[in-house]
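>>> Quick one, what's the 3D model for this:
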Amino acid sequence: MKKLLLSIVLTLAIFNLFAQKNGSITGILADSANHKTTLNYSTISVYKVGDSILSTYKLSDDKGVFKINGLTIGIKYRLVVTAWQYGTYRKEVELTAANSALNLGTLYLSVKANDLSEVVISGERPPVIVRKDTIEFNAESFKTLPSAVVEDLLKKLPGVAIAADGSIQVNGKTVSKILVDGKEFFGGDQQIATKNLPANIIDKVQVVDDKQAKRRDPDLTAAEIPQIINLKLKKAIKKGAFGKLYAGAGLKDLYQAGGLMNFFRDTTQVSILAYGNNINQPGFNPNDVQRIGGFSRSGVNSMMMTSGGYFEFNGINFGGSYNGVQTSSGGGFNFNTLTKKGIKINTQYFFGRSDNLLEKLTNTNQTLGTDRLITNASENTNALILKHNIGGKLDWQIDSLTQLTIEPAIVLSSNNSVSKVSSRNNNANSQLINALDNLNDLNTSNNKYQLRADFSKDFKKAGRAFNIGADISATPNPVINYNRSTSVFYLTPSTSEIDQLRNNTIDNFRSYLYSNYTEPISKKLNFKADVSGNIINNENALSTFYRNPANQLYDIAIPNLSQTVKQAGFKTNTNISLGYKVTKDLYLQPGLVHNYISLNNRFTNTVDINQRYNFIWPTFQLKYKIFRFNYSARFTEPNVSYLQPVADNTNAFYIRNGNPNLLPARMQGLSMNMYKYDPKSLINYNLYGYGNFTKNGIVNAITINNGVQTINPVNKNGIYNFSGGANISKDFKKDKTSLKVGLGFWANFDHSPVIVNNIESDANVFYVGPNGSIRLNLNDKVEINQSYSVNLNRSRYDDSYYTNISYNTHQSTSELIIRYPKKLVFETSYSLTINDQKIAGYNNNIKFWNAALTYLFMKNDRAQLKFSVNDILQSNVRRNIQITGNSVIDTQSNNLGRYGMLTLTYNIQNFGQKVGGRQTFFNF
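Purely as a prediction, here's the structure:
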């Protein structure tokens, strides 16, 4: 709380700094011919009289109104007003103490008679020109350091926001690609251009709508159309190479090393990377993998990231672990080229290896009327994971209206792990019910063969479009599990042992076909048809064997633990809708969806089950200005693993049964979102919400007997959940100081049945999380980042058999970066997590402190020597708490703990990237 109060005081002080303004000038821009048409998004440039250096500037808002603050009293200024298709307007003004807030009233601009007749004064080149579909920034009007890169330049442009992950928005719209002189630079890879091209070679920055995206989805509103940034260079770039090499070492035989190189010439690019470390870190920063590793060009179809630094792109693990201790290594290449016929070709191969040691403690507290089942388990797991990823992509722009994309991929993955688990169950009276010692030797393969194809065709008639595609995949996943366990029961004294081999192969085949067609009926009315279908062919083959005492081989078959399940069939989804543009801002699209599903579930030891269902349901979409609402419905078939009638007894105290009679679930979903960026006040805000209603959803019915839980999946109705949130942020800028303040709120509500020992109750689980953040940047010399959030967790039950649960989690993160003196960068971060769920023997307050000092040397700071210390307070524990059904599950796991690391990095073709903070090359 002290940290939060300190942050509030700091914020108020900064607000006061930004509030200290001298004078202002306001006015309205209008057409001189009719005096009614206001000129929105025109540029008002301010110069001191007799000086050609730009003092400040402002854009008029959507009503032609402008206000320029922070002007000095007693100084004569020259205003230069530039509006698209209008002549330049000039006016000299002076603010006085008696009239510090000067209102110029309405300024009338005349339409240009002839562009060639206008006299251009080079010293008055406007910083911003807004045309009908283009915003053009004059790069020389926005001063940057000599070592600055394009990203530093973009951050100074009005309406441009760059997120921590490097993604860019202009006036609230997402930037889909970056061009250099109108051509794709590394396939439009944004961060290769923004983080490597020097700012001083840029002449103009142009922002235009992505017209191709509008053709693909005519329903996009103006606020949803993505943007394209085109960098007009003073001098063209034809070829080059850049990348980085690093190596580091620490006590306890810790190390890290890696390299990432990118070579390009005209339209061809080759990326090569390799890494290895034993400090739980990914080999590279996600931004580096995308931009230098070529993923932004080849495409990221799937991405997973965690707060601990672990991340995957397209199923490729680049190392790093939030829990446990990991040694990881990997390498590969990425090749991209553009042929003379305009075909983009990408191929890639990556190999990853990780060796993990996980030590985990879990406390599970279940409420059972007047009794409880309290489980304390300790786990020790060693796992070796190997993964190969082979992929390619062909993107052919056949003509300006036709595009074909083909993406093949192969993933070969194996996981060999040995896990030892010891668990104890107690009741509410602290009596020991039973104890289990379990050993699992698990060998699994997760392989995937996939082919994606997409063909889209626009027509000369505006709004008419056709698209067809397929996504075909096969995932053979064999699992061999050697399982040995000993169970001891104390209330009814007995002992049981298991020594078995489970050979389980799950083969899933999925063929997804889709097409859509849009036909404009009139200027306000259009027809749209979407048709998709899934061909399903899945198999779950399970064979279980006891170990033969005579030969010590697992060759004694167990018929009641062996079964093969085959799930075959198809499902279709047909959606027909009519879109009507009621007004300029309001668009309605009602429709009907027909869902059909046909499944045949076959079993080797039981009767086959056939399922056929269909329904017709309304759909609806509404767009009003920045607000969008959607409602739809669909079928979801149960996973084939749920249908397996044979019990999974690999954990003798948690036996999971299947249910061959499970029905497909019918789901109705709704969503809404609203996003707005106000360029006048530099405010971002968004509001979003989602909801799902499920019929025949899958719920686990639990039976507990003598401390042993048996799980049976069943279909239930009355399942629904809602989630949503809101965020608002505002930027303050004065001279070389910037401040960003953000507030947010999110909430989640789940309603579903809980069934334990045949006692059913509705469970209502709430999660509510307000949060706030402050980011202060003082001339890039000092950065202060502070965030705070609190998660309120509640569960409520209808039946008194279950006990209501409440707990709160507070999390604070503080970060300080000092780039002074010139060649030194100091950075430190401190995070604090507080949980008021009191469990004996568990650490509820977790403090995590890191720090690092970097020395920059050689030309353009190409070399960096960094000394970092991880987990200074030696709180090498990770913790997670969650509510599931009638249980609170508290999990703690080991981590690497405190260590020091000295790392040398050499940047090849480094154009002066900023060192330190979340974008630093190394996470620690």
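
>>> contacts, neighbours, all on C-alpha from now
Will do.

>>> count of neighbours near residue 341?
As a burial measure, residue 341 scores 9 neighbours (other C-alpha atoms under 10 Å).

>>> now swap in residue 505 and tell me
That count, for residue 505 with other C-alpha under 10 Å as the rule, works out to 19.

>>> OK, contacts around it?
476-479, 539-542 (C-alpha atoms under 8 Å, 6 or more residues apart in numbering).

>>> for residue 890, same thing?
Neighbours of residue 890 in contact, by C-alpha under 8 Å, 6+ apart: 362-364, 879-882.

>>> Also this sequence, please, to line up against the first:
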Amino acid sequence: MNNMKKLGILLYSFFFWCAWQEAAAQTGKTVQGMLRDKESRVVAGASVQLIAGADTLGTSSSQAGIFTFQQVRAESFKIRVASLGFEPFEKAFTFPSGQEKMVIPSFELVGIANMLEEVVVDGVLTVQVKGDTLEYTTKDLKLRDNALVEDALKRLQGVEVDKDGAVTAQGEQITRVRINGKDFFGGDVKTATQNLPADIINKIQVIDDYGDMANLTGNKTGDAQKILNIEIDPEKNKGYTTTLRAGYGTDNRYQATASAILMRDKMQFSVLGNLNNINAPLFDFNTQGGGARRRMGGGGGPGGGGNFGGSNGITNTGSIGLNYRQDFSDKVTVYGSYSFGHDDNVALSSSLNKFIYPDSTQDRNTESDINTIGNAHRFEANLEWKPSEKEFIKVTPQLSYRQTKTNSFSFNENLINGALFNTEDNTLNGIAKSPNMGISALYNRRLNDKGRNIFFNMNISSSGTKDDQDRIIQTLVGDPNNSNMDVDSLYRRTLAELDNKSWNGGATVSYLEPVSQYGKIELSYDYNVNTYDNNRRQDAFNADGSTLDDPRYVFDRLYDYSFTTHQFGANYNFNNDKVKYAIGLAVQPTLLDGDASIDGNAIAINRNGFNVVPIARFEYKFSRQKNLQLNYSGRANEPSITQIQPFTDNSNPTNIITGNPDLAAEFQHNLRLRYNSSNFQTGKTFFMILNGSLTDNKIVSNNLRQSDPSLGIIQETSYLNEDGAFNMRGFYHYGRSFKNKVYSLNFMGSLNYNNNPSYTEGNLNKAQNWVLMQGMMFRYLPSENLEINPGVRYSWDHTYNTLNERAVVMQSWAPTLVGSVNITPTIVFGADLSKTFYQGNAYSENPFIINTYVEKRMLKGDRGALRLQAFDLLNEQTNISRTVSDIQISDRRVNRLGRYFMLMFTYKLSKFAGGMNPFQEDQGPEGMRRPRR
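Alright, predicted model coming up:
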């Protein structure tokens, strides 16, 4: 518990420092004003700043359009107003002599024609659509005290949060989260949504992000990523909020979390800490670092490390992280984060694997016990500098390091045509270390005000993995044709050393030239090089310690090669209020060069390629809430070094890989159609997405089979090119809310079809896979005191293999019920029920999961809360999955955290200079009373 004590001391010290800052605050004068548009309508939710020399105060206009500043000590100041859909406003003022309060006459903001589509509910601007951004105002959401960002997201139309905390918007997964436009803990989604309090938020934006170049130049290429941007309420931008949570329960379950966020005008500082054994990681170390996202080619910064825990198994985890942002001036901003995580995970799993061949079947049944212990560090910093109004520079260094220790044991049973062939005990002890570092930078310059622009981007990164493995395999061999035959025992121990290093460098230059009022030509060049230096060495020993001289187990392999691409592109872009389109072409010569050394024998690898990549994009806006997008992209995929290696790799003796140096690069055509037709004024949302891809010269596998007395069935894989690979996916979402969002009904569904060719024993097989999903969710939300959410989701998975003319079907029904009610003003009862009915899976479990809690709010301002919660009351938690390939059907079951009860206490304290304590009712200007959120 020493770590818990240290964490508690750190956060309590921070808390008392904040309290001291509060006590030291000074009083000053008051400034008050009102915002209106040209039609004399109030403007709510606008960002308002009071600037006096180097000091800046921030707030936002209320529902009545009123803004107020207190503790103003300067005699002269400027008021600056910014609001989506209006021209920026700025004006200077001076306090009248002897007055302590100044009431400024109404400002009239000038709207920007055809810029936004807005939704007003009871005088509050709730939704705005601007280009690729959908912006929600959160002040009207019906949220309980102590709600998190995740709770607010669940209230937004078209946004869905699953049980594991993953967020999707308009059918696409959110990949990154930003706070006031800057990455928060490297963009880690769950870290933000599951830790930030909702009461400090002003707006949530769902953005189609095309990368740094598009944000700077407005020229969009490639596919967008869905990101969230959370805007802090300007009234809460000077103060702090702190949350401490501790709980203990049955089976020695515990949780201790703490968060502290300090905001001082242009500075933000956050501390997050977490210790628990209830499978609740604080950070996702798989999140890719930020930096300058490149518009074409490879590259990017180094990865972040491993997410060692996850939701499977039982995990003891401890994490701490720091996030810092400082706006030193209007020209220089620095922000970044450091995260550390320690996970100790134990996962028990069983799997039933069936291999179907033209003349026989093989069953491989496995029971495994895996213990994984990991430490991960991640650091990222960002420097943004605007030397002038036309220039922008961004530099992003990144560092990460992970270390993973693995101790596992598995028991495998192999059967041929139902008869036992052999059994295998497999023990592995390994340790892997992976350091990564890199830096990326960009420079953008507007050459004139008509759109002429030049953009530079570069990145350099290196990564490596050093893995030492000690594996012992003991096999009992039988005769499937003679069940009475005595079995033989075979033993081997292998010591493997893997040392993989890679280096990446790249640069991009893009030049934009306006040729008409709405048209631009872009010329671009992209260079990228990846180098690899991979070594694998293995020795083998008998049970008595003597050397096992068998080339299947003893080898020394070296791969040393590089892959270089040059891409030259040109395209024409047209953009007006209704129509946007781009059309162009890029050419990409490639070079793969290096050699492979097999036990001292070097084999040269050298191949040139040339790809032609079309560029096509079209968008038509019927209105701001109704639009159609069509995008075509092409991408060439070079074969991997494993696929073209001119030799047989038997480092895994049961899965032998033989390369094909004559493989051609595959080329993938991608077509994407997106249609959105929503009416937020009437509470309707509808969008659909259609994706299709066709791959020429698809690199497919040819699976061969042979038997070995000591190993069982050995699969040998080789590769060749084949046409006919394609897939299609359709997704839709329809939502309707009634009576000012008291009732909401949402339907969502998808249909996927995949046609994947492959070969088995030299015979062509086409795996034709259909996946159907249909879901429905109803929400009853009359107030923040009552919420009921029943729903159901159905899925159907059908795979037909032409080679064996066999269909495999799996389906599931998953009804859910989530709700909460205030029994009294300070006592809340909540429950989360889900039942899954599986059909077609080898495992018969149909888990019924019941989670529930009772919470009592206490202390002044409801700052404290005592909660008794029960998790998985029926103790049926498990994870069941199925994967299907051309010759294999695999059903897997993994243990998850089961039933426990926990008593938890939460304490929250907030104080903001621009507004009253959010735990109490506060009064607006002229005594107008605002309800507690």
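
>>> ok so, going back, of the contacts of residue 890 of the first structure, buried ones?
With burial judged by 16 or more other C-alpha atoms under 10 Å, the buried subset of the contacts of residue 890 of the first structure is 362-364, 879, 881.

>>> so which of those residues would you say is closest to residue 808 of the first structure?
residue 881 (10.2 Å; C-alpha to C-alpha).

>>> isn't there a helix covering residue 920 of the second structure?
No: counting by DSSP: H, G, I helix; E, B strand; the rest coil, residue 920 of the second structure is not part of a helix but coil.

>>> Residue 522 of the first structure - how many residues pack around it?
10.

>>> Reduced to three states, what does it come out as?
Classified using three-state DSSP, residue 522 of the first structure is coil.

>>> what's the counterpart of it in the second structure?
Taking TM-score structural alignment, the alignment pairs residue 522 of the first structure with residue 516 from the second structure.

>>> Next, see which of the contacts of residue 890 of the first structure are matched by contacts in the second structure.
Retained in the second structure by both residues aligned by TM-score structural alignment, their matches' C-alpha atoms under 8 Å are the following of these: 362-364, 879-882.

>>> Now for the residues you listed: which two are most distant?
Pairwise distances across those peak at 13.5 Å for 364 and 879 (criterion: C-alpha to C-alpha).

>>> Surely residue 423 of the first structure and residue 437 touch.
Yes: contact criterion C-alpha atoms under 8 Å: residue 423 of the first structure and residue 437 qualify, at 6.8 Å.

>>> just to revisit the earlier point, can I get the kept ones among the contacts of residue 890 of the first structure in TSV including distance to residue 692 of the first structure and secondary structure?
Below are these laid out as TSV (distance: C-alpha to C-alpha, whole Å; DSSP: H, G, I helix; E, B strand; the rest coil):
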residue	distance to residue 692 of the first structure	secondary structure
362	31	strand
363	31	strand
364	28	strand
879	30	strand
880	26	strand
881	24	strand
882	21	strand
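
>>> what sits against residue 738 of the second structure?
683, 744.

>>> cutoff 10 Å now
With contacts defined as C-alpha atoms under 10 Å, 6 or more residues apart in numbering, residue 738 of the second structure is in contact with 682-684, 744-745, 780.

>>> Please enumerate the strands of the stretch 351-500 of the first structure.
Counting by DSSP state E, counting those that start in this stretch, the stretch 351-500 of the first structure has these strands, from start to end: 371-399, 402-426, 432-445, 448-458, 465-489, 494-520.

>>> now the ones you listed as JSON lines including distance to residue 695 of the first structure?
Output for these, formatted as JSON lines (distance: least, C-alpha to C-alpha, whole Å):
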{"stretch": "strand 371-399", "distance to residue 695 of the first structure": "31"}
{"stretch": "strand 402-426", "distance to residue 695 of the first structure": "35"}
{"stretch": "strand 432-445", "distance to residue 695 of the first structure": "34"}
{"stretch": "strand 448-458", "distance to residue 695 of the first structure": "31"}
{"stretch": "strand 465-489", "distance to residue 695 of the first structure": "27"}
{"stretch": "strand 494-520", "distance to residue 695 of the first structure": "24"}
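
>>> any idea how far the helix or strand where residue 27 of the first structure lies is from the chain center?
Applying DSSP states H and E as the criterion places residue 27 of the first structure in strand 23-31. Chain-centre distance of strand 23-31 of the first structure: 41 Å, with C-alpha atoms, centre = their mean, to the nearest Å.

>>> What is it packed up against?
strand 65-71, strand 101-109 (3 or more C-alpha pairs under 10 Å, 6 or more residues apart in numbering; DSSP states H and E).
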